[in-house]
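> Fold the following for me, if possible:
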Amino acid sequence: MEEGMNNYILFLRNETIDFSSYSPEESQKIMSDFDKWNTEMIKEGLLIASGSLQGGEGRTFRAGNIVTDGPYSEAKEVVTGFLMIQANDLDHASEIASKSPFLPRGGSVEVRPIPQMEFEDAALAIITAHANARKANNG
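Below you'll find the predicted structure:
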């Protein structure tokens, strides 16, 4: 993580967007808009990771060995994608989220900070040391 920057996760949610109802031209425009948004974040060194989520596939686990099919909660909006970004602060992360091509199409973007954990650097050092040891033993 760049000095002075914080990590945030952006959850892309929707309730009403039916992408299958778009024409091929509209679908291409949507993909182009997302590519531009992602490319802008990459150029600025802000995008860490992103992905879309499969519609109704998945499982939800709850205490008591309860497993339900689907990623559904009681909420009407479903998380359909995410982005992990670096930003100066919550206002900066919100500014980035406000440019999402998802918004004018009826979606919403939730911005949440990811706290810096003190053990992250130590964990990374341990993982790196183990990887180097495996490499040395196999090489």
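
> Could you use CA atoms for every contact and neighbour count after this?
Will do.

> Now do the strands in this protein.
Assigned by DSSP state E, the strands in the chain fall at 6-14, 47-52, 59-62, 66-69, 78-87, 108-114.

> Could you also give me the structure for this second sequence? I'd like to compare it with the first:
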Amino acid sequence: MTTALKHLQWALQALASPAEVQLRLHPPFVSILDELVLDFDCWFHVAASETEFTLEQQAALSALEKCIVEWSGPPHADVWMEAALKSHPVWFDFRMLAAEALVALGWPVEHPPIDPAVRGTTFLQASFDPAR
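Sure, this is the predicted structure:
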């Protein structure tokens, strides 16, 4: 499995996971919800550039992407608040679509590795010095 496909698998597993798991995948100083969908968007497009997905796989991945795009932007700001992970119906849709994509790709519907280092991810917290 290529690096891009492995990262896509983990991104889909992260999106398919329950809120309690999703909240543990990223440090608290990042926008966790943004990271979840940005990881999928990035690795979906990288993998698509080097992989020929079947029609079923492409349809499942595109359905998730379309749903995310439809719920993005200022009119849907409530979807991107951390509390929405546990309660907003669209996050249940994201999870279902991600699980369907995993099945279409023949990958296990399970949690990704919790440790970002295992996933090859590094998060840096910038400090802000207002005196500068």
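
> quick one: TM-score?
After superposition, the two chains reach a TM-score (TM-score structural alignment, normalised by the length of the second structure) of 0.31; 72 aligned residues with a Cα RMSD of 4.8 Å.

> sorry, back to before: TSV please, covering the strands of the first structure and showing mean neighbour count.
Listed next are these as TSV, based on neighbours: other Cα atoms under 10 Å:
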stretch	mean neighbour count
strand 6-14	21
strand 47-52	14
strand 59-62	10
strand 66-69	10
strand 78-87	21
strand 108-114	18
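
> Helices of the first structure, residue ranges please.
Under the criterion DSSP state H, the first structure contains helices at 24-43, 90-97, 120-138.

> Please identify which of those is closest to D69 of the first structure.
Ranking the helices of the first structure by their distance to D69 of the first structure (criterion: Cα to Cα) puts helix 24-43 first, at 28.4 Å.

> Pull out the buried residues from the closest one.
By 16 or more other Cα atoms under 10 Å, the buried positions in helix 24-43 of the first structure come out as 30, 34, 37-38, 41.

> Can you lay out the strands of the first structure as TSV showing distance to A136 of the first structure?
Shown next, in TSV, are these (distance: least, Cα to Cα, whole Å):
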stretch	distance to A136 of the first structure
strand 6-14	33
strand 47-52	30
strand 59-62	39
strand 66-69	42
strand 78-87	33
strand 108-114	34
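
> quick revisit: could I get the helices of the first structure as CSV with distance to R62 of the first structure?
Conversion of the helices of the first structure to CSV gives the following (distance: least, Cα to Cα, whole Å):
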stretch, distance to R62 of the first structure
helix 24-43, 34
helix 90-97, 30
helix 120-138, 27
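
> out of these, nearest to V111 of the first structure?
Taking Cα to Cα, helix 90-97 is the member of the helices of the first structure nearest to V111 of the first structure, at 6.6 Å.

> buried stuff in that closest one?
Buried, per 16+ other Cα under 10 Å, within helix 90-97 of the first structure: 93-94, 96-97.

> what comes into contact with it?
8, 10, 85-87, 109, 111, 113 (Cα atoms under 8 Å, 6 or more residues apart in numbering).

> let's go with 6 Å and repeat that
Residues from elsewhere that reach helix 90-97 of the first structure (Cα atoms under 6 Å, 6 or more residues apart in numbering): A87.

> Measure how that helix sits relative to strand 78-87, angle-wise.
Compare the direction of helix 90-97 of the first structure with that of strand 78-87 by axes from the mean of the first three to the mean of the last three Cα atoms, to 10 degrees and you get 120 degrees.

> got the angle for helix 90-97 of the first structure vs helix 24-43?
Using the same axes, to 10 degrees: helix 90-97 of the first structure against helix 24-43 is 150 degrees.

> relative to strand 6-14, how tilted is helix 90-97 of the first structure?
Angle of helix 90-97 of the first structure versus strand 6-14, following the same axes, to 10 degrees, is 40 degrees.
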